[in-house]
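*Asks:* The sequence and its predicted three-dimensional model are supplied below.
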Amino acid sequence: MRLTNAPQLKRPPQDEPPEALARPSHWRPDIEGLRAVAVGAVIAAHIGFFYSEGGFIGVDVFFVISGFLITSLLLREIDRTGRVSLAGFYARRAVRLLPAAVLVLLATLAASWIWLPPTRMRELAADAASAALNVVNIRLAMTGTEYLNAEDPPSPLQHFWSLAVEEQYYLAWPLLLLAIALVAKRIWGGRFARRGHFHRRRMTAIAAVLVFIALASFALSVTQSAVDPIWAYFGIHTRAWELAAGALVAVAASRLRRVPRWAAALASWTGLGLIVASVFVLDERTVFPGYAAALPVAGTAMVIAAGCAPDRFGATLLLRQAPFQYIGKISYGLYLWHWPLVMIGPAILGIEEPRLRDYLLLMAAAFVLAVASFHLVENPIRTRKPLVLVPSRALAMGGALLTTALTVSLMLVMAPMPTETNEEAAEVTGNDTTVWELLDESSDVDMVPANLTPALDEAFDDQPTLYDDGCVLERDVTEVDEDDCWYGDPQGDKTLVLMGDSHAAQWFPALNQLAEASGWKLLALTKANCSLPDVEELDWKLERRYTECEDWKENAFDLLADLEPDAVVASAYDHKEVMADDPEQAWEDGWVTSVERLDEVADRVYYMADSTDLIDDVPDCLAQNPEDASVCVGDMEKAIVLPKEERQSLMDAVADAGAEVVDPIPWLCDIDQGTCPVVIGNILVYRDSNHLSARFVAELAPQIAVAIPLEAAEADTE
């Protein structure tokens, strides 16, 4: 994101070439003030300031500003020379953006190493590498679409996504402008071409290309925001129109100077009002960017356009005030520093549940860091003549900074996770020793065993093979995969179906063992965040009713009607947002309806009650407490999602509907002590806060075999 401005003494436009340093007329106090408004909105949203949930639109304000300033620079260069110096353009961006960005990247990695769980370092280092390469938005979109990342805290480097979007845009836009300039010169130029006539045609061509980009990108933004909101939020394809909107204002700047002053003043205040209104009208439930982004984008474009014909009674009257001007000047650094402090600051202060006052203290620290980085790093480097006047030197400096950031990031990615214990636990073999025998004594384990399996830094990947095989379907999929998700004994005469969401999929390792040993085929019908009960639910990621889940369930029931399985194991995470006046009763009624439908098509239906949710990420907790694992042990009463009476009512209801109830809590918790261990023998029980590790579930096969006797089911059907 382009947030900085040149020193106030010279006040050149953003990314202004050296020869233009003496032209202060290009400096816009209204734009400087808009930067302050934008960064203030972003910070307010991130710290949970009163009624400012929509502050994320500050990023959209920056996109429009950047599109206007960069395009204005490029158009002046084309007017002056007839072409664009790509080396000069990228050299200027390297000098202005990279020093502060690399400083924040390295400082964030250092702070994360000291204060965050060691289990997070590899992912954070990968984030840093992708941020340095300006592809972190793509990485965030890809990891954000993975269902099992839902519980992960945001990356301290997540805010670099907006810089990545801008740089991706500016990889193509100067090249496109250069191509338009050269083609225009060949078609309309020549010795006898009139300059004014040639200039108008060239600008018309540029405007036409920008309109096409804006319309195409806006259409994608509208159509994709509801369907695939994470990719729509982070993607260049749905954000390019915002930069193009600013660029179109730059193209029209000369004509905008003719607008009557009173009309410009009215437009500027209206535009500023739209920006401010966006902060309070939009919130996290808004489908964004989509149509909603038009509100802040239009407002910003109006303020900038009105500033081409400034009036003393316009919004500049407010935006040019000293506080706005100074915050606008340091806004780039303020944007870079604030988010790492939001994410790491509470750990630095030793606060588990920070309040607004704590965040305000952290933002004061961010302000100090932004001031220091501006005066000690940003400003001295970007005004240094050897770099300003010689593009090759600036590019070399940028390359050195990027190499440093990448080297440090890759070293951290490959570094083993540090451990503080060499004590080994008794190995669970499944024969001589079982997790069941060790359960009652596991809540008092002190040391995280050195032979823990899976290892803490590998826990996230210890998931059922269903995920690698694509058999836990993504949200947008509604069709049932009836060909590729068969397991167990391929030659088996009997069929077992595992059906539900990720809390159903977690039982696959044990059920697959049983199916293979008993000569049963096993079909996995699982879908991300899709609850089996017949309810309408709100999906946390789609931020709307999860209609894809409802469609998938209907298709799954149709398949089961044709298949007529011998047994079905159904399960679901109980922590869902049900869209009903009485969500608890609707959840129970929905389970009853679904179990009755399953009972009509299957010989046996097993309802696997939900497992535990320890709320805090278990591998992270153990990594921070390697010598006292008992700190991470869960309280059984808090770990069971539903209240005791409500859970019992649900189990009784599904039993009356025809299902055999399997309660896994005795396998996971010490009932007498009321605790839920996280390490049993040398086995890690949880891969995150609420999903069991595949290794642990595999060791539960003997217990599950008693609760779900496939041999008995086979005998009953003869």
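*Replies:* Ah, there it is.

*Asks:* For the rest of this, base every contact and every neighbour count on C-alpha atoms.
*Replies:* Will do.

*Asks:* where exactly do the strands run in the stretch 501-650 of the chain?
*Replies:* Using DSSP state E, counting those that start in this stretch, the strands of the stretch 501-650 of the chain run over 520-527, 537-539, 544-545, 567-571, 577-578, 604-608, 634-635.

*Asks:* want to try a markdown table for the ones you listed, with distance to L248 and mean neighbour count as columns?
*Replies:* Below are those laid out as a markdown table (distance: least, C-alpha to C-alpha, whole Å; neighbours: other C-alpha atoms under 10 Å):
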| stretch | distance to L248 | mean neighbour count |
| --- | --- | --- |
| strand 520-527 | 44 | 26 |
| strand 537-539 | 37 | 19 |
| strand 544-545 | 34 | 16 |
| strand 567-571 | 54 | 26 |
| strand 577-578 | 43 | 17 |
| strand 604-608 | 58 | 23 |
| strand 634-635 | 57 | 20 |
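
*Asks:* got another, please set it beside the one above:
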Amino acid sequence: MHDGRGFRPEIQGLRGLAVTLVVVFHVWPNVLPGGYVGVDVFFVISGYLITGVLAQMAMRDGRISLIGFYSRRIRRLLPAATLVLLATLCGTLLFVSKARWEETATQIVASAFYVQNWRLASIAVSYLDADSLPSPVQHYWSLSIEEQFYIVWPILMIAVIWLSRRQNVPLRRSLVGALSLVFAGSLIASVVLTEIDPAQAYFVSQTRIWELALGGLLVLTEHRFRLGTFARQSLVIAGVAGIVASATLFSAATPFPGASALLPTFATVLVILAGDVEFGRFRALDSRALRFIGDRSYSVYLWHWPLITFFVAQGISRTLASGIGLIALTIALSDLSYRHVEQRYRKVPTDVWWKPLAYGTLAVLTCGLTSGVLLYALNTESINTALIGTPSYPGPAALLSGTSVPDDVDTLPPLARLKQDVPIVYVSKCHQREGSSKPTRCSLGDPAGARTIVIVGDSHATQWIPALNKIAKDRKLKLVSFTKSACPFSRVAIIENGKRYSSCEEWREEVLVEIIKLKPYMIFTSQSNYGTVPQESMVEGLQNIWSKLTEAGSQIVAIRNTPYMKFDPGDCLSATPTKCFTRRSEAEPSDILALAARTQKNVVVVDMIDALCGPQLCPAVVGNIIVWRDHHHLTASYSLALAPYLALKVGL
């Protein structure tokens, strides 16, 4: 295959260009806002080369040796990938906040088993993780997609070989037909899912496989093209221009992958189709610098992202100087791993077929076991809520009554458990995500309680569930929760990712019916700020829905929105704990609920900000209890500590 051209220096140069785009995008996002398309260039190249290898094997031998193919893939990919994963785990323990260890270890396991893209897809649609910083191994998502392709495509080709023999159809035609179906189906899925759910579409395999299939179709059909020098020169100019234009003109706002990915991928096809082109003395992509980077592109891709995250975790901004230093360190490490790891294991004799498979399995298990031990150790740290309110952990009493706070006491929750200190409804799966409109509820408090209270709203309402659950248990009340991410309990239209959040509107109306059926005597609600909604519209929407509930005999308790911090508490408390605060004047949100309640009967607005902030500052820790799990959600521990003060405010 490959038209008998053997080694393709221009493809190495194309790899160098692609990884350069990715690295520059990650180091200086504003310079190349669409530099992420370098990954799509890699997908096309991989599809082209791998399909070429497999098709050549099939046409030459009439069969595909899975053992031989997988043995070569393991020797090519696993040694460097495993090295970087283990180095990243060590770097995480040294440079990254303890609050991020658990998620990073989880993603290292997912990366080792090449399912990182599915892990990221699952949290990309999780509102709970929407504000989380990227992990040091996030970039393994693209490697996971490629590995999944390497697993599935040879097996599919074996099936095509069998069918072509059975149907007496030429093998090349059968392969083109099969890949065309994969290409078309995946491209349609990519366009549709990118429109419906762009966060998930970016990572899942079915929206990306068409890019690898495109490269496969090229290698199977390129023999039909007989191009002259001028045509090939024109193709390479157009191709490189298309790739660079994508990297320059695209941004985070571009719907991607979807139809937008057609530009960089077909531009890549033009470059590969053009082949090794010369412009006088200028050899286009076959330049020494691009080939040097291209040879090391795999290691460059592996190393650059962990180094960036470690720099950022240390509070180092990505200036021109620090960025150049990052790139230089990346190239140095990549050169070492290329020469001493990639090349060393690629040249291992293949006469004993089982060795690469055994070593590959051992490498994956080593990563999984090492990360698993860390996860086990982290999960042994418990959040002892029984300590809340004791002299060591006075919590809000330190602000409200001046209770003394002892020094040299570990914070509650432990920093390693901060991101997991969430209300029980997240664990119980009855907090609604963005996608679903079907109401789900959690029944909390005292199941035998004679009266019912309800909490309803978005995640800023959800954060009050620990406090309300304790109040309900202590007062023998039933507590029912109806909560949904990014969905205020107000009759307004919410625009999310440029589209109307219709599932929120449907959910809200169904929940309204459910609440009226419950006949609660008190309904608690709160919500985040929704800056895209005009204030008048939000006020009218709140009044509209509150009136329906008060007419049914319920009292509304609207809890004022909580402040917004200008830091991530986990990162800040790990690096500079004495500086983890935001000025109250800068953090205090507008009181939209109070505006809506002015003309409403049987609606009470409760302001708890004095229990979160001092007169001047809003700190990350109050009374040895961490207040914030991220920059705008309370920890479940601090919410629980607020229970007696909230009860006092509402007269329970």
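*Replies:* Looks like it came in fine. Values in this document were obtained by computation on a predicted structure and should not be read as measured data.

*Asks:* Distance to W188 of the first structure added to the strands of the stretch 501-650 of the first structure, as CSV?
*Replies:* Converted to CSV, the strands of the stretch 501-650 of the first structure look like this (distance: least, C-alpha to C-alpha, whole Å):
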stretch, distance to W188 of the first structure
strand 520-527, 58
strand 537-539, 55
strand 544-545, 52
strand 567-571, 69
strand 577-578, 62
strand 604-608, 74
strand 634-635, 75
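
*Asks:* Tell me which residue of the first structure lines up with I308 of the second structure.
*Replies:* Per TM-score structural alignment, the equivalent position to I308 of the second structure in the first structure is V342.

*Asks:* what residues are up against its match?
*Replies:* V342 of the first structure is in contact with 46-47, 156, 359, 362-363, counting by C-alpha atoms under 8 Å, 6 or more residues apart in numbering.

*Asks:* So the equivalent of G215 of the second structure over in the first structure: helix, strand or coil?
*Replies:* In the first structure, G215 of the second structure lines up with G246, judged by TM-score structural alignment. Here G246 of the first structure is helix, with the state taken from DSSP: H, G, I helix; E, B strand; the rest coil.

*Asks:* Does anything pack onto the longest helix along the second structure? Which helices or strands?
*Replies:* Using DSSP state H to assign secondary structure, the helix with the most residues in the second structure is helix 66-95. The contact analysis (3 or more C-alpha pairs under 8 Å, 6 or more residues apart in numbering; DSSP states H and E) places helix 66-95 of the second structure against helix 101-112, helix 297-313, helix 343-346, helix 354-379.

*Asks:* what range in the first structure matches the first one?
*Replies:* Aligned by TM-score structural alignment, helix 101-112 of the second structure corresponds to residues 121-132 of the first structure.

*Asks:* so how far is the longest helix of the second structure off the chain centroid?
*Replies:* Computed by C-alpha atoms, centre = their mean, to the nearest Å, the chain-centroid distance of helix 66-95 of the second structure equals 21 Å.

*Asks:* can you tell me the mean distance of that helix from the first structure after alignment?
*Replies:* Compared with the first structure after fitting, helix 66-95 of the second structure deviates on average by 1.4 Å (mean C-alpha distance after the TM-score superposition for the first structure).

*Asks:* Give the buried residues for that helix.
*Replies:* 69-86, 88-89, 91-92, 95 (16 or more other C-alpha atoms under 10 Å).

*Asks:* Kindly report the same for stretch 525-542 of the second structure.
*Replies:* 525-529, 538-542.

*Asks:* Identify, from those, the entry nearest to A358 of the second structure.
*Replies:* S528 (52.3 Å; C-alpha to C-alpha).

*Asks:* and the gap between the closest one and V312 of the second structure?
*Replies:* From S528 of the second structure across to V312 of the second structure, the span is 28 Å (C-alpha to C-alpha, to the nearest Å).

*Asks:* do P466 of the second structure as well
*Replies:* P466 of the second structure is 33 Å from V312 of the second structure, by C-alpha to C-alpha.

*Asks:* Which one's more surrounded, the two?
*Replies:* P466 (25 against 14; other C-alpha atoms under 10 Å).

*Asks:* The more buried one pairs with which position in the first structure?
*Replies:* For P466 of the second structure, the residue aligned by TM-score structural alignment is P509.

*Asks:* Check Y345 of the second structure too.
*Replies:* Checking with TM-score structural alignment, Y345 of the second structure has I381 as its match.

*Asks:* Would you agree its match is in contact with V95?
*Replies:* Yes. Shown here, I381 of the first structure and V95 form a contact pair, counting by C-alpha atoms under 8 Å, at 6.8 Å.

*Asks:* Now list whatever residues contact both of those two.
*Replies:* Joint contacts of I381 of the first structure and V95 (C-alpha under 8 Å, 6+ apart) are L387.

*Asks:* Contacts only, for K638 of the first structure.
*Replies:* With C-alpha under 8 Å, 6+ apart, K638 of the first structure has these contacts: L614.

*Asks:* gap between it and P666 of the first structure?
*Replies:* Taking C-alpha to C-alpha, one finds K638 of the first structure at 15 Å from P666 of the first structure.

*Asks:* buried ones in the longest helix along the first structure?
*Replies:* When the first structure is parsed with DSSP H, its longest helix is helix 195-227. Within helix 195-227 of the first structure, the residues that qualify as buried by neighbour count (16+ other C-alpha under 10 Å) are 198-199, 201-203, 205-207, 209-211, 213-214, 217-226.

*Asks:* Stretch 305-314 of the second structure too?
*Replies:* 305-311, 313.

*Asks:* Would you confirm that D3 of the second structure contacts R224?
*Replies:* No. In this structure, D3 of the second structure is not within contact of R224 by C-alpha under 8 Å, at 10.0 Å.

*Asks:* Give me the more crowded residue out of these two.
*Replies:* For D3 of the second structure versus R224, the count of surrounding residues by other C-alpha under 10 Å is larger for D3: 12 against 8.

*Asks:* just to revisit the earlier point, mean per-residue distance, the match of helix 101-112 of the second structure to the second structure?
*Replies:* Averaged out, stretch 121-132 of the first structure is 1.8 Å away (mean C-alpha distance after the TM-score superposition for the first structure).

*Asks:* Next, the buried residues of that stretch.
*Replies:* 121-122, 124-132.

*Asks:* Tell me which residues touch L652 of the second structure, please.
*Replies:* Per C-alpha under 8 Å, 6+ apart, neighbours of L652 of the second structure: 471, 475.

*Asks:* Quickly note the distance from it to P423 of the second structure.
*Replies:* 21 Å.

*Asks:* What are the buried residues along stretch 239-256 of the first structure?
*Replies:* 239-251, 253, 256.
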